[in-house]
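Enquirer: Provide a 3D model corresponding to the input given below.
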Amino acid sequence: MPVAALIVAAGRGLRAGGDGPKQYRLIGGRPVLDHALAPFLAQPAISLIAVVIGAGDETRYDGAVGHIADARLSSPTPGGETRQDSVRLGLEALAEAGFDGSVLVHDAARPFVSAALIGAAIEAIGANGIAAIPALPVTDTIKRIDVAGQIAETPPRDRLVSVQTPQAFRFEALLAAHRAAFSAGLDGFTDDAALMEWAGHPVATFPGEPANLKLTHPEDFIRAGAPAAGNLVVRVGTGYDVHAFTDGDHVWLGGVRIAHDRGVLAHSDGDVALHALTDALLGALAEGDIGTHFPPSDPQWKGAASHRFLSFAAQRVRQRGGRIDFLDLTIVCEAPKVGPHREAIRQAIAVAAGIRVDQVAIKATTSEKMGFTGRREGLAALATATIRLPEQE
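Expert: Okay, here's the model as predicted:
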């Protein structure tokens, strides 16, 4: 089933401060909207990407994402007075383009959405039918107050969740719900899931990600962006991984599926390149290793795509106010040949880590037919990550 992404970037973002809409402010030298679009553009399952922008923001939009040369990114659609209006107008534009399938609705104010979460949204709507949204358990105690400001209720938090985007829907059902709400004069829905609930549709949930932050207040930008250079210290981490060959017809290297006469023996997809890079970042953070966060004893990681691990480690850097400067990777094997896939691997790593391609280096070598790699018993990867973190007093 075709999948479209609708990125909502029409808000003014007044609570965030600054001189203009928050989706055009810079984080790490790139506009927030550019960050938000990148992982959707990297998802091959998405056939169409539409952005809803504010009235008069055409020049800002072109300056932010005009460099993107991807035929799936359509011309922007002007939004409305509210988020609900903007989503409806974006859906109508997709309908006029003849789209029918599933749609992911995402707020541009969440620029750290990961490729893994987008993949989970696509998988969830495929499995659950009408609507599925990412949700996180609530850790704070929640109170409901009355009109006088007094506590009226303390609901049990084990049944409460906070929700994020991207939210996934069957396109026809979401468009019909928006049209019905518009005809009824209802415009107070804060997200599309609430509108679908009003329309009588069941809404499923799937795990969200703590790193998928929404930029709302000025301090959110301080946490998301890099501090002044003088307050950052350089850290370097290294990573190493190895996997033995077994029966199969492909291997995963750096997020790229490469045809081969063998597979690898692993709990996840066995991507030695991404495993080594993940350990290098976690090492620079002094936050354990890949097995600490994704233990092979946990069945949820069986067959998991390893770009999820690298995205997690990269987000940990950003959560601590840091930045990734460079990722350097060496792959050791007699076969398959890495050279023909080098640029695709660099691109996949850059997307998963949320950095530029020129911040990723790939080298490949053999072990001159010595050792286990020389005997074609497996393959290995060594990685170095250079990051900067705020200096601790």
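
Enquirer: okay, CA-based contacts and neighbour counts for the rest of this
Expert: Fine.

Enquirer: quick one: the helices in the stretch 151-300 of the chain?
Expert: Ranges of helices in the stretch 151-300 of the chain, per DSSP state H, counting those that start in this stretch, are 171-183, 192-198, 218-224, 272-285, 290-293.

Enquirer: which of those helices is buried the deepest?
Expert: helix 272-285 (a mean of 28; mean count of other Cα atoms under 10 Å).

Enquirer: which helices and strands sit right next to it?
Expert: With contacts taken as 3 or more Cα pairs under 8 Å, 6 or more residues apart in numbering; DSSP states H and E, helix 272-285 sits against strand 232-246, strand 250-253, helix 290-293, helix 307-319, strand 323-332, strand 378-390.

Enquirer: So what's the residue count around Ala69?
Expert: Neighbour count of Ala69, defined by other Cα atoms under 10 Å: 8.

Enquirer: how about this one, so we can line them up?
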Amino acid sequence: MPQPPKVSLIVVAAGRGARLGGDEPKQYRLCAGRPLLCHTLEALAAAHDFCATTIVIHSDDRARYDKVLAALSPACAASLGPPALGGATRQASVLAGLEAQAAQAPDLVLIHDGARAFPSKPLVERAIAAAAHYGAAAPGVRLSDTIKEVDDADLVVATPSRAALRAVQTPQSFRFDLILAAHRRAALENVEGLTDDAAVAEWAGRRSHIFDGDPDNVKVTTLQDLIRAEARLFNQAADVRVGQGFDVHAFVAGDRVWLGGVRIPHSQALSGHSDADVALHAITDALLGAIGDGDIGAHFPPSDPQWKGADSRVFLEDAIRRVRALNGIVAHIDATLVCEAPKIGPFREAMRTRIAEIVGIDVSRVGVKATTSERLGFTGRGEGIACMASATVRLPWRGEA
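Expert: From the prediction side, this is the model:
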């Protein structure tokens, strides 16, 4: 019985995304709680078990890419090989990815744009089948609009027939040795300006087959594209869960407290086995509650000496990993601190920013409030601080009753 072909994957993510605007390349912009590239990689990993996966990144983006790795589900992150460093053009970046895989000698390779976050399993299966049969292939979508060719004065010179036109997407798929040889030859002969890999194969003398693409497999180019992509991702994650958390720590002698990941000078400290960050503890429990996965004490028991004095971000990051392992999205965090002192107002925005950084969401999705208990109870007597938190998590709908 013949063995199935070894299929590798290259994801090109070295571009600057200038048309989107802003300082952050579009593949690293937050979209539904995670960098856009995360959604692309998760979708591809779910579509096929590739023998090798190489992400091509810009040399300036290693720190950004590390954040992507941290935001992926553990299974997806484990499937990725070391990133390759891209070149000045897309052609050069693809060649870098191909060279990184050359020693593994895959039979077929799929080449995909990092800013296309919706490659479906059927689309990937069609790409693999087309490459195996034709050697060079690309997905294409039929045009619904009439196309006009114009001159320098914007006057129409031709109206091509839509029947013979396709809007080409990725993943494009090839026999590995074919596309590697084509890219190497184009680089050797200094041929530039070929806008996709099918064009490289065509320049090298190999015609590409166009198979059925997917109208939903859109590329994020503009800010409106990013907004639409986020709305679609939230709609896909239709199982909305809300968890709540509550934590209390008493004051002891000291000169600072940790709240929301921020060090706040104070005349006392909070007592606890870790750094006693009552806000991060409550948020952690809220997230764990939303996914029905115990509480902070179950995962990090205070009897374990390794957590003595630990930074509470460790607990929150673990909760986030558990959410992402379920392909979940954190939609919102809200925390209310109850204390007479210290004053929370001057540190509110720093706390929101820090929580957003740890969770990996936009700061607009984090609320931090504070109140007193009108001098009632232990908080009113200045004996400690309490925090109530809620977390909204969206999970993929699995059809349970």
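
Enquirer: before we move on, the earlier item: which stretch among the helices of the stretch 151-300 of structure 1 comes nearest Arg12 of structure 1?
Expert: Checking these against Arg12 of structure 1 by Cα to Cα gives helix 218-224 as the closest, at 13.7 Å.

Enquirer: on that earlier part again, would you list the helices of the stretch 151-300 of structure 1 in TSV and tack on distance to Pro390 of structure 1?
Expert: Compiled in TSV, these are given as follows (distance: least, Cα to Cα, whole Å):
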stretch	distance to Pro390 of structure 1
helix 171-183	44
helix 192-198	37
helix 218-224	11
helix 272-285	11
helix 290-293	23
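
Enquirer: I'd like to know which of the ones you listed is closest to Val233 of structure 1.
Expert: helix 272-285 (11.2 Å).

Enquirer: Relative to Arg342 of structure 1, which of the helices of the stretch 151-300 of structure 1 is closest?
Expert: Taking Cα to Cα, helix 272-285 is the member of the helices of the stretch 151-300 of structure 1 nearest to Arg342 of structure 1, at 11.9 Å.

Enquirer: So which bit of structure 2 is that closest one matched to?
Expert: On structure 2, no counterpart of helix 272-285 of structure 1 exists by TM-score structural alignment.

Enquirer: Report the angle between that helix and helix 307-319.
Expert: Inter-element angle recorded for helix 272-285 of structure 1 and helix 307-319: 20 degrees (by axes from the mean of the first three to the mean of the last three Cα atoms, to 10 degrees).

Enquirer: re earlier: and of the helices of the stretch 151-300 of structure 1, who's closest to Gln43 of structure 1?
Expert: Among these, the nearest to Gln43 of structure 1 by Cα to Cα is helix 272-285 (17.3 Å).

Enquirer: about what we covered before: between the helices and strands packed on helix 272-285 of structure 1, which one is nearest to Thr154 of structure 1?
Expert: Of all those, helix 307-319 sits nearest to Thr154 of structure 1, with 30.2 Å by Cα to Cα.

Enquirer: quick one: Leu91 of structure 1 and Phe40 of structure 1, what's the gap?
Expert: According to Cα to Cα, to the nearest Å, Leu91 of structure 1 and Phe40 of structure 1 sit 17 Å apart.

Enquirer: And for Ala109 of structure 1, the neighbour number?
Expert: Ala109 of structure 1: 25 surrounding residues under other Cα under 10 Å.

Enquirer: Next: Ile258 of structure 1.
Expert: Neighbours of Ile258 of structure 1 using other Cα under 10 Å come to 16.
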